[in-house]
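K.L.:
make a model of this:
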Amino acid sequence: MTTTTPSTTPDGPGGSTGSTTSEGPGRSTRSTTSDAAGRSGEFTGSTGTGARAGFGHLMASEWAKIRSVRSTVWSLIVMIVLTVGFTVLMAAITVMNWATASAARKWQMVGDPLTLLVQPGVSSGRLAVCVLGVMVIAGEYSTGSIRSSLLAVPGRTPMLAAKAAVLGLLVFVVTELIVLPSFLIGAAILGERVDVSLADPEVLRAVTGAGLYLALQALFALAVGTLLRHTAAAITCVLALVLVVPNLLVMLPGEVGRAVYSFFPTVAGQAILVGDAQQAASPAPLASLSPWAGIAVLALWTAALLALAAHLLRRRDA
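P.N.:
Model prediction:
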């Protein structure tokens, strides 16, 4: 036997409408408009006002999204393989060719071991990091899920800031966890041929700065992905800025050409990865940029691109 209690509609627009239906003893269902409001609570902050999600909640949401996407896992695996693999490869090639290497070449390797143990691996791993940075935002545009993200955060800028924070922290931590073991493995392969130690200030600076460098590269790629909103176009653009444009700028003549090359973002940031001897011997010496100044230049470029991306994100339709 089924008994239905008529629904009651209170006066005023703020009232809730509901009905209770009992189907036999012990079984009842209830549906109210307040249930929908409760389900939407996942998009609001913990204050209960329903205004906006707090930044901590946004970061948790972005972390859940980024770790559940296969491209994140594969990008990090490729980054680890490239970073460790190229470091080990450069150290092994150096050992095999040590007997036939010229005195000048040996002096260069002994004088700046960072060109063997840090720079090759990190420079190779940044390719995977750049792809990851693009995919974090462009992947949502390609699937259409960006609409729900923007619906949950009408302000839009906090959503981009949360993505940047989560991506930067993830890349920084993973890089630091693999660069140090990679360096130690390479140093063990070189043995007594090249005397290198973490106690060397240049080595310690490069190992600790590598995480910051790749984190900024990831954020740079995130900004490009937000600007272009197309996965293939953004990846092509970022890889061109990393691999192609610097090789063209280095051919510019005169002091102006040197300045343009030195302050180009993907070039300036690499100053943290090389020693003073390598900087002086580069095609366009970065004498005006110390390692930390180079990182600052990359950070300024990245901040400017992210600011432009945030501005366009607010103005454009999804």
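K.L.:
from here on, just use CA atoms for contacts and neighbour counts.
P.N.:
Noted.
K.L.:
top helix in this protein by residue count?
P.N.:
When the chain is parsed with DSSP state H, its longest helix is helix 157-190.
K.L.:
following element in sequence after that one, please.
P.N.:
Where DSSP states H and E defines the elements, the next helix or strand beyond helix 157-190 is helix 201-228.
K.L.:
got the angle for that following helix vs helix 157-190?
P.N.:
Going by axes from the mean of the first three to the mean of the last three C-alpha atoms, to 10 degrees, helix 201-228 is angled at 140 degrees with respect to helix 157-190.
K.L.:
buried residues, the longest helix of the chain. List them.
P.N.:
For helix 157-190, a neighbour-count test (16 or more other C-alpha atoms under 10 Å) marks 157-168, 170-172, 174-176, 178-180, 182-187, 189-190 as buried.
K.L.:
what about it, distance to the chain center?
P.N.:
On the basis of C-alpha atoms, centre = their mean, to the nearest Å, helix 157-190 sits 9 Å off its chain's mean C-alpha point.
K.L.:
what do you get for stretch 231-243?
P.N.:
With C-alpha atoms, centre = their mean, you get 14 Å for stretch 231-243.
K.L.:
stretch 58-68 now?
P.N.:
13 Å.
K.L.:
hmm, who's touching it?
P.N.:
The contact list for stretch 58-68 (C-alpha atoms under 8 Å, 6 or more residues apart in numbering) reads Thr72, Val73, Val136, Pro158, Met159, Ala162, Lys163, Ala165, Val166.
K.L.:
and that stretch, which residues are buried?
P.N.:
For stretch 58-68, the neighbour count (16+ other C-alpha under 10 Å) marks Leu58, Met59, Ser61, Glu62, Trp63, Ile66 as buried.
K.L.:
now show me the structure for the sequence below, then we'll compare the two:
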Amino acid sequence: MSTAVAPTTRHTSLGHLTFPRVVRSEWIKFRSLRSTFWTYAIVLILGLGITTLVSFSIPESVIGQMPPSARSSFVMSAASFGLLFGQLAVAVLGVLVISGEYSTGMIRSSFAAVPRRTPVFVAKAIVLFVCSFVVGVVVTAAGYAIAAPVLSGKGLDADFTQGTAWAILGAGLYLGLVSVFALGLGTILRAAAGGIAAALGVVFLLPIIVNIVNSLTDIEWLKHVPEYLISTAGQALAGGTNADFEPWQNVLIVAVWTAVSFVVGAVFLKRRDA
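P.N.:
Predicted structure coming up:
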């Protein structure tokens, strides 16, 4: 008497994990974090709040004393003034996206599903960049919509030009890249406290330290160091200036900082145990 064996069916669709599915998984995790909502809310509130405060508080007498070159760019500068604080917020978020998984142990589940690890890291970077870019563009565009009518009533030219559009996109690009830069640092250091300290140190404290050293010394090459810092180039992308650099050069500076952090983070992610 023979025993019939029921055929087994392989659900290959469950075992075939594609990169779009990894991205979708990271998006679900990203949007479920409380820190995501609160970080972007802070960027929105601070960005629009500071722009509104600057636009309404600056007197017409000060505007009248501005040179023509400063008058033409001041509207965009006011619209992107909150970027100084927005970059700090998204830098913290970039660190928390990876360090939070290490602290809870969820990173081991991610790597169990995707043993190659790199797709997980790339997917995190894509989700983080796209979300930060969109928020940066929205906040800066809304800031311009607030600053333009207020400052035009005080005698400033607030016409929307091609340069204005590029500055709004540049602000979003910078927030997106600086968040990925912080993601790389968080992956290297793993700990939230260390990653946040490193990210804020590079973005916020490093320019201050370099300027202090420049004021105390007379080293010629050191005077050009601020031009190559990620925050200086990022502010230039949002309509500011950075020496005589062209916009593409400022993009390159920010991209190099981001690429170095991201590549080193990816190497550490592959070589160390979870």
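K.L.:
just give the TM-score of the two.
P.N.:
The TM-score (TM-score structural alignment, normalised by the length of structure 2) is 0.89; 267 aligned residues with a C-alpha RMSD of 2.4 Å.
K.L.:
what's the most distant pair in the contacts of stretch 58-68 of structure 1?
P.N.:
Val73 and Pro158 (24.7 Å; C-alpha to C-alpha).
K.L.:
where do the helices sit along the stretch 1-150 of structure 1?
P.N.:
Using DSSP state H, counting those that start in this stretch, the helices of the stretch 1-150 of structure 1 run over residues 33-39, 55-67, 70-96, 103-111, 114-117, 119-143, 146-152.
K.L.:
of all the ones you listed, which one is nearest Thr231 of structure 1?
P.N.:
For Thr231 of structure 1, the closest of those is helix 119-143, at 5.1 Å, according to C-alpha to C-alpha.
K.L.:
spatially central residue for structure 1, please.
P.N.:
By C-alpha atoms, centre = their mean, the mean C-alpha position of structure 1 lies nearest to Ala218, the distance being 3.0 Å.
K.L.:
return the residue of structure 2 aligned against it.
P.N.:
Ala218 of structure 1 maps onto Ser179 in structure 2 when the alignment is built from TM-score structural alignment.
K.L.:
next one: Phe263 of structure 1
P.N.:
Phe263 of structure 1 maps onto Tyr228 in structure 2, by TM-score structural alignment.
K.L.:
next one: Leu177 of structure 1
P.N.:
Matched to structure 2 by TM-score structural alignment, Leu177 of structure 1 sits across from Val138.
K.L.:
same check on Val131 of structure 1?
P.N.:
Structural alignment (TM-score structural alignment) places Val131 of structure 1 against Val92 in structure 2.
K.L.:
what separation do you get for its match and Ser110 of structure 2?
P.N.:
22 Å (C-alpha to C-alpha, to the nearest Å).
K.L.:
let me see the contact set for the match of Ala218 of structure 1.
P.N.:
Taking C-alpha under 8 Å, 6+ apart as the criterion, Ser179 of structure 2 is in contact with Gln87, Val90, Ala91, Val92, Leu93, Gly94, Leu128, Phe129, Ser132.
K.L.:
surely the first one meets Leu177?
P.N.:
The one in question is Gln87 of structure 2. No. In terms of C-alpha atoms under 8 Å, Gln87 of structure 2 does not count as a neighbour of Leu177; the distance is 9.8 Å.
K.L.:
those two - which one has more neighbours?
P.N.:
Leu177 (30 against 27; other C-alpha atoms under 10 Å).
K.L.:
list the contacts of that one.
P.N.:
Applying C-alpha under 8 Å, 6+ apart to Leu177 of structure 2 gives the contacts Phe129, Val254, Ala255, Thr258.
K.L.:
try Val137 of structure 2
P.N.:
Neighbour list for Val137 of structure 2: Ile168, Leu169, Ala171, Gly172 [criterion: C-alpha under 8 Å, 6+ apart].
K.L.:
what's the second one aligned with over in structure 1?
P.N.:
Right, the one you point to is Leu169 of structure 2. When structure 1 is aligned by TM-score structural alignment, Leu169 of structure 2 is paired with Thr208.
K.L.:
which residue, other than its chain neighbours, is closest to its match?
P.N.:
Using C-alpha to C-alpha, 6 or more residues apart in numbering and skipping the chain neighbours, the partner closest in space to Thr208 of structure 1 is Glu176 (6.8 Å).
K.L.:
same thing with Val180 of structure 2?
P.N.:
Using C-alpha to C-alpha, 6+ apart, the nearest residue to Val180 of structure 2 is Ala125, at 5.7 Å.
K.L.:
measure the counterpart of the one you found in structure 1 to Leu241 of structure 1 for me?
P.N.:
Matched by TM-score structural alignment, Ala125 of structure 2 corresponds to Ala164 in structure 1. Separation of Ala164 of structure 1 from Leu241 of structure 1 (C-alpha to C-alpha) stands at 20 Å.
K.L.:
got it, and Met96 of structure 1?
P.N.:
Met96 of structure 1 is 34 Å from Leu241 of structure 1, where distance means C-alpha to C-alpha.
K.L.:
for those two, indicate the residue with more neighbours.
P.N.:
The neighbour comparison of Met96 of structure 1 against Leu241 (other C-alpha under 10 Å) goes to Leu241, with 17 against 11.
K.L.:
I figured the more buried one was touching Tyr261, is that so?
P.N.:
No. With contact defined as C-alpha under 8 Å, Leu241 of structure 1 does not reach Tyr261; the gap is 12.0 Å.
K.L.:
pull the contacting residues for Gly136 of structure 2.
P.N.:
Contacts of Gly136 of structure 2 (C-alpha under 8 Å, 6+ apart): Ile168, Ala171, Gly172, Leu173, Leu175, Gly176.
K.L.:
tell me the counterpart of Ala299 of structure 1 in structure 2.
P.N.:
Aligned by TM-score structural alignment, Ala299 of structure 1 pairs with Ala255 of structure 2.
K.L.:
distance of the closest residue to its match other than its chain neighbours from Asn242 of structure 2?
P.N.:
Closest residue to Ala255 of structure 2 apart from its sequence neighbours, by C-alpha to C-alpha, 6+ apart: Leu177 at 7.0 Å. As judged by C-alpha to C-alpha, Leu177 of structure 2 and Asn242 of structure 2 stand 18 Å apart.
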